[in-house]
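> need a 3D model of the following:
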Amino acid sequence: MAAKSFDMIVIGAGPGGYVAAIRGAQLGLSVAVVEREHLGGICLNWGCIPTKALLRSAEVFHLMHRAKEFGLKAEGLGYDLDAVVARSRAVAKQLSGGIGHLLKKNKVTVLMGEATLPRPGVVAVKGGTGTEEITAKNIILATGARARVLPGLEADGDLVWTYKHALTPKRMPKKLLVIGSGAIGIEFASFFNTLGADTTVVEVMDRVLPVEDAEISAFAKKQFVKQGMKILEKTTVVKLDRSPGKVVAHLQDAKGTVTADFDTVISAVGIVGNVEGLGLEALGVKIDRTHVVVDEFCRTGVPGLYAIGDIAGAPWLAHKASHEGVMVAELIAGKHAHPIKPGTIAGCTYCTPQVASVGLTEEKAKAAGYTVKVGRFPFIGNGKAIALGEPEGMVKTVFDAKTGELLGAHMVGAEVTELIQGYVIGRTLETTEEDLMHTVFPHPTLSEMMHEAVLDAYGRALHM
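Next up is the predicted model:
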């Protein structure tokens, strides 16, 4: 029997893969998706979505403790960890089911199984009933990434957890060590700390949230410490000694090595691309540090083979993967596709307080040779923030002093992950300070701080 042929085959049904498949189908292509585990990938099932559900429970719990401030009474406060986790899993399940419906609606063929590429233009799918081969002129790799494992810090699911164990905890940690203070590490630290775990975060770099603007990192750290977290920067976990119910961590900084006891460790030290076992090397695909090397249109250099999302390198963000998926599908369909500008992709971290940013930090802008104008506005100067009881936060803008171009925007505080898109649109439209100053922001909203932070960069802030 001849192998079934498609216009486009997508390997992986995460936020890059399933979106690429839908866009391809919309454009009239015959599309197949191969997925080995879950529709929606890590993001929907074990990442972005279920973590936000957990963090929402923690946020509500935190607010319940502040009831008195709002003139409310809440007594006998507590939580049921199993119920918190069950809600998170139900949210993930609902959305994963929705992806199945969307693919079906768009007439995308879904094949569950392990994919390999035995020859150019051929995908072998190993499922429960054997292996079948399908063919296409265009193949998109969207296999994503997984947690990086450091020697000696391997997860065991009991004392040492990955993000997956942390999403379905069998118990509440009493004394928790989080290794790594990027988005994943700090979100789990925030969740468990809010629910009462004695939490320590270790970061090898000189500050927490190291990819963020230094001022924002410093502000966030101050809030984390205020909430009871211990933050150890410029520190490495060199060894973990495990014994029943206890982990002794050997922590090394410039002064030497100390030991500390914990009952739970979460390792969040980055990710590696899922590039193994696909047959990529034999096809001539270039791989650099577990990521497929691609050009601005996500082409691998092998005719008809593309790579999108986490497997194609930083930034490792679902929304970047989705947009690359759309771009590649449009390219395959013969449309005029636009490459994605990395400087217009926002990063969001859903700890308390939230952190969000787009474009260049002040430090990076200066290093790139720009003369900058910087504006700042604090939450304490905003009526809506005070009414919400959220006066801790800051909005920061970075402009090119010569042209007025918005180079970057950085925020920390309540709901900044929802606010950042205003500046993202500004960056995409190549907005200047003048456009932003002339924009009328509604009152009373948190978004007014975005206006004030622009005005402040030019010495024109009204409420400070």
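> going forward, measure contacts between C-alpha atoms and count neighbours the same way
Fine.
> contacts for stretch 158-172, please.
Contacts of stretch 158-172 with the rest of the structure, by C-alpha atoms under 8 Å, 6 or more residues apart in numbering, involve 46-47, 50-51, 54, 81, 85, 147, 153-155, 157, 184, 188, 192, 197, 242, 245-247, 263-268.
> recalculate using a threshold of 7 Å.
The list of residues contacting stretch 158-172 from outside it, by C-alpha atoms under 7 Å, 6 or more residues apart in numbering, reads 46, 51, 85, 155, 157, 245, 247, 263-268.
> same thing with stretch 356-366?
Outside stretch 356-366, the residues within contact range by C-alpha under 7 Å, 6+ apart are 213, 343-349, 372, 398, 407-412, 416-417, 420, 424.
> apply 6 Å and report the result again.
For stretch 356-366, the external contacting residues (C-alpha atoms under 6 Å, 6 or more residues apart in numbering) are 213, 343, 346-348, 407-411, 416-417.
> following up with a second sequence; could you model it the same way so I can compare the two?
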Amino acid sequence: MRTVYDLIIIGGGPAGYAAAIRAGQKGKKVVCVEQERPGGTCLNWGCIPTKTIVTSAEVFATVAKSKSFGILCDEPQVDFAQIMARSRRVVDTLARGMDFLFKKNKVESIEGRARIETADTVTVIKADNTMQTLQGKAILIATGGLPKTLPNLVVDGKQVFTSRELLAAKKMPASMIILGGGSIGVECAYYLNALGCKVTLVEMLPHILPLEDAEIAAALTRSFQRQGMTVLTNTKAENIAVSESGVSLDLVGDNKKANLQAEALLVAVGVRANTENLFGENFSLKLDAQGFIAVDEHYQTSVKNVFAAGDVIGAPLLAHVATFEGLQALKGILGEGTPKRVDLFPSCVYCHPQVASVGKNEEALKREGIEYRVGKFPFSASAKAVILAEPEGFIKILTDTTYGEILGAHIVGSGATELIAEYALAMQAELTVDDIHATIHGHPTFAEAGAEAAASVRGSALLI
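Alright, predicted model coming up:
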């Protein structure tokens, strides 16, 4: 007799593995189908390997300035092959941890490509082309996203890359043009430049990190330029040509046109839903205008008992949001009340200096006609930042004009991706800047800069 699963999960990334583990903890019979290995793009070809390489770049930069700390050593050199090898070792370590968690929670894992035939039937096509049919009471689609590419441009992993191919590169190009100044483009730009690649970062919108506060983006742009990068905004790429000698394209912006050449090109222009070959010929469901799967308040698709979560349902396209959505979708599947939808989440960009935010930025508040106050504190006035020789950047808090309710927090500087959690918690708990300021923060820490930023909203910061 064929096994009937309580839940078939397609995709083992943050949304899929979170739902799988929680369902296992609840005693449900669950199977997770993943084309590669559990962890998805984030663990295997995204967040984790990228941040590992960023860490290597930061170590290299620190060693290069060790003399200023009174430490004398030989001139550091980059071993790109070893950097990439370490990134894969980190991935392997965490992937084994995921395998352990699946076994611990009795989650069955099947490697192969899933195809949904009906609302309760999934076919798994394995690497050897054998097929396995699964039946389940519910299906959760958590297939994530794939990098967008450009028309008529072949991604070959030699001269033309997306972020995935870049993480498998055998050597670092001497020069690279990066199309797209979002978080992926910015992180890759940082580590490539830090390791010795000549980088040109091109963004068609008015500033890099288009979803971030404009003042934060401007500070990061200045930092990148000081680090030796060329940053071009309001600029489009046209006439892209690839030859054995490299890549050539025309840059068009501000009524000017110029030709640019480099050894390689990174396409980082966004993410699309990973739904290729997912649906059998007799199965379909509703997609939105951008091709992402449409879901209701219970994360259910247009087909009953078929649910979806994570990047495959669209923005904000963040791993930690996908984890949240996977857990909430499971509530919808199990009928455990009304699941929560994402309305408050931190955004984190792992370059140097780091960028992080939560809530609304100034541009959004102005568009919505909301009156607000601004509090700012520079890291140059932070003892911890000066100790670590990291005085670059600032914390910016936006509040309402009456109660000090936090409407948004934005950080550019060392440790930003850790510091943002305090503001996310404060906003979730509906605390005010006065509550943050009234909390004793350790000294010397980056966190006390956050308290000073909160105090500055009321004009009561001590250190500026």
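> from the contacts of stretch 158-172 of structure 1, which ones fall inside helices?
Of the contacts of stretch 158-172 of structure 1, the ones assigned to helices by DSSP state H are 46, 51, 85.
> and the closest residue in space to the second one that isn't next to it in sequence, how far is that from Phe188 of structure 1?
Counting by C-alpha to C-alpha, 6 or more residues apart in numbering, the nearest residue to Thr51 of structure 1 once its immediate chain neighbours are dropped is Leu167, at 6.9 Å. Using C-alpha to C-alpha, to the nearest Å, Leu167 of structure 1 is found at 9 Å from Phe188 of structure 1.
> ok, these two, which is more surrounded?
Set side by side, Leu167 of structure 1 and Phe188 show more neighbours around Phe188, with 24 against 18, by other C-alpha atoms under 10 Å.
> how many neighbours does Asp128 of structure 2 have?
Asp128 of structure 2: 7 neighbours (other C-alpha under 10 Å).
> for it, what is the enclosing helix or strand?
Of the helices and strands defined by DSSP states H and E, none includes Asp128 of structure 2.
> same question for Val328 of structure 1.
helix 318-332.
> show me what that helix is packed against.
Contacts defined by 3 or more C-alpha pairs under 6 Å, 6 or more residues apart in numbering; DSSP states H and E place helix 318-332 of structure 1 against helix 17-26.
> how much does the helix or strand that the helix it packs on is followed by stray from structure 2?
Sequence-wise, the next helix or strand downstream of helix 17-26 of structure 1 (DSSP H and E) is strand 31-35. Following the fit onto structure 2, the mean deviation recorded for strand 31-35 of structure 1 is 0.7 Å by mean C-alpha distance after the TM-score superposition for structure 1.
> and strand 31-35 of structure 1 with helix 17-26, angle?
Counting by axes from the mean of the first three to the mean of the last three C-alpha atoms, to 10 degrees, strand 31-35 of structure 1 lies at 170 degrees to helix 17-26.
> what's strand 31-35 of structure 1 in contact with?
Residues from elsewhere that reach strand 31-35 of structure 1 (C-alpha under 6 Å, 6+ apart): 6, 8-13, 108-113.
> I'd say Gly180 of structure 2 and Glu203 touch.
Yes: here Gly180 of structure 2 reaches Glu203: they are 5.0 Å apart, a contact under C-alpha atoms under 6 Å.
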